[in-house]
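*Asks:* this is a predicted model, with the sequence first.
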Amino acid sequence: MALQHSTNTSPHDISFPVLIIPGWKIEAIGTPLHSPRFTFNLMHDDDRIIPLQVDVRFNAAGRINTVVRNSFTGGLWGKEDTDQPSFPFAPDQQFNLTILVTGNGFELTVDGHWHVTWNHSVSPSEITAIRFTQGCIYESVKLFY
């Protein structure tokens, strides 16, 4: 099911029309701009719960070529995770990010070769939307089961 095409404006929120449970897959195809960073959040629509934040930093907040994962629940950010096999993003180079929702967390893959996981901080059923921030143009966002 295609959720949105041409998400050029930022920030841009897309509501999910279904309950997110293990087995759902989110695919985003985008192209980073020449910007210090871009971020996307899987979130509850009131923005008080962010089960997964992926913050791609080319050169921001003291990090260079780093993908930072985190979550926000109960009014607090969790512990950032930056462990990764490599840095899969480059300005002006299209990427395909896939997020698989599992029983334990999220499996993130970029272009089929970069892979990291993030454990659930809350039930995936709390996810009602995805938010994209500036620094990247998304050609498409799809949701599969």
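*Replies:* Alright, I've got the coordinates.
*Asks:* from here on, contacts and neighbour counts on C-alpha atoms
*Replies:* Noted.
*Asks:* ok, now which ones touch residue 35?
*Replies:* With contact taken as C-alpha atoms under 8 Å, 6 or more residues apart in numbering, residue 35 is in contact with 58, 91, 135.
*Asks:* any idea how far it lies from residue 131?
*Replies:* For residue 35, the distance to residue 131 (C-alpha to C-alpha, to the nearest Å) stands at 17 Å.
*Asks:* presented hereafter is structure B, for comparison with structure A:
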Amino acid sequence: MAFPYQPGYPTGVQAPVMSPAVPYTGPITDGISPGKMIFIQGYVHADADRFHVNLQCGAGGPPRPDIALHFNPRFGANKVVRNTLVNQKWGGEEKGDPGFFPFGQNQNFEMIILCELDEFKCAVNGHHYIEYKHRIKDLSRINTLAIDGKCTIYSIRFEGGAAVAHAQALPMPNFQLGPKINPPVPFECAVEGGMVPGRMVFVSGFVNNDNPDRFHINLQCGPGENAPRPNVAFHLNPRFGGQKIVRNALGNQKWGGEEKETPHFPFVPGGFFEVIILCQADAFRVAVNGVHMIEFKHRQPYQNVNTLLIKGAIRLTQVRFQ
């Protein structure tokens, strides 16, 4: 898969939406087609009774546009109602329980919607949840995402679909590899399958409010930081005092030369962030909040990376591999 956030956003790649206000209504660039995935990270309010995510055939109203998928968690009954609106009339509700209710009040969540030829598939917090057969068969009509209710949205990201050159229908992400929702900091996990060209690491969370100093994300060739330390193929280290993102590598117990230049410093105390690290054959490339920031040429074989380590003045909401 191509890196999703190159400067200028290549054809078929839609810029992510960061921390939008709710209610939210926004376009889906190039519409919905088989292989399109929508990633939504957010938080359910402590007093939430419900919220909804709609895939719509337009915005505005009245009259209301047709709604191809209405995904509506309801906390009183602990059910997720699914439905379709056509010509101002709702169809029959689907609310069968797949065995669990994946949302909790006062909790973060990630929802993924995958469009396939005959149905939508929805996953929540790393687990496949439901399928919903298309009732609006002309997928090209679906062009708008709308979210409303008692929730806060951190980020919305789009991937895949027929508009991407040479794209094929994408499988639902391999949930054997995550995501980890609200993991503690420090955080350490194995990088199952290692780093290979095209592999991406997604790290999202909040910077601490009170005088944050720094944090770091390491791709290491072994666990821990005790002596003797394992080699670190990539050390990504935002430092708030100097407003710099320091990059480095550790080999044979020695740090190399630091790289510090960045177009800007995107982290703020109390602010939400999403870091994406892409491994390519020549370098690691990093995007922050949907904007390509830096690249770090490999100083050690990326094939030796087997551990992700995160420490410092942040609170994590999610760690995911793709």
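*Replies:* Nice, I can see it. Bear in mind the structure is a predicted one, so any value in this text is a computation, not a measurement.
*Asks:* TM-score of the superposition?
*Replies:* Superposed pair, TM-score by TM-score structural alignment, normalised by the length of the first structure: 0.90. Supporting alignment: 140 aligned residues with a C-alpha RMSD of 1.3 Å.
*Asks:* circling back: list buried residues within the contacts of residue 35 of the first structure.
*Replies:* Buried members of the contacts of residue 35 of the first structure, scored by 16 or more other C-alpha atoms under 10 Å, are 58, 135.
*Asks:* next step: the contacts of residue 35 of the first structure restricted to strands.
*Replies:* Judged by DSSP state E, strands contain the following of these: residue 58.
*Asks:* tell me where the stretch 201-322 of the second structure has strands.
*Replies:* 215-220, 232-239, 244-251, 254-255, 272-279, 283-288, 291-297, 307-312, 314-321 (DSSP state E, counting those that start in this stretch).
*Asks:* no no, the first structure
*Replies:* 2-7, 12-15, 25-32, 37-43, 50-60, 63-73, 76-77, 95-101, 105-110, 114-119, 129-132, 136-144.
*Asks:* thought residue 120 of the second structure was touching residue 112?
*Replies:* No: in this structure, residue 120 of the second structure is not within contact of residue 112 by C-alpha atoms under 8 Å, at 10.1 Å.
*Asks:* of the two, give the one with the bigger neighbour count.
*Replies:* residue 112 (24 against 19; other C-alpha atoms under 10 Å).
*Asks:* how close does that one sit to residue 188 of the second structure?
*Replies:* Following C-alpha to C-alpha, the distance that separates residue 112 of the second structure from residue 188 of the second structure is 24 Å.
*Asks:* now swap in residue 118 of the second structure and tell me
*Replies:* In terms of C-alpha to C-alpha, residue 118 of the second structure sits 39 Å off from residue 188 of the second structure.
*Asks:* which one's more surrounded, those two?
*Replies:* Neighbour count, other C-alpha under 10 Å: between residue 118 of the second structure and residue 188, residue 188 has more, with 17 against 14.
*Asks:* show me the one of the strands of the first structure that comes nearest residue 84 of the first structure.
*Replies:* Closest approach to residue 84 of the first structure among the strands of the first structure is made by strand 114-119 (6.5 Å; C-alpha to C-alpha).
*Asks:* now the closest one on the second structure. Mean distance?
*Replies:* Comparison of strand 114-119 of the first structure with the second structure after fitting gives an average deviation of 1.2 Å (mean C-alpha distance after the TM-score superposition for the first structure).
*Asks:* report the buried residues of that strand.
*Replies:* Per 16+ other C-alpha under 10 Å, strand 114-119 of the first structure contains these buried residues: 115, 117-119.
*Asks:* same thing with stretch 60-80 of the first structure?
*Replies:* So, applying 16+ other C-alpha under 10 Å, buried residues of stretch 60-80 of the first structure: 65-72.
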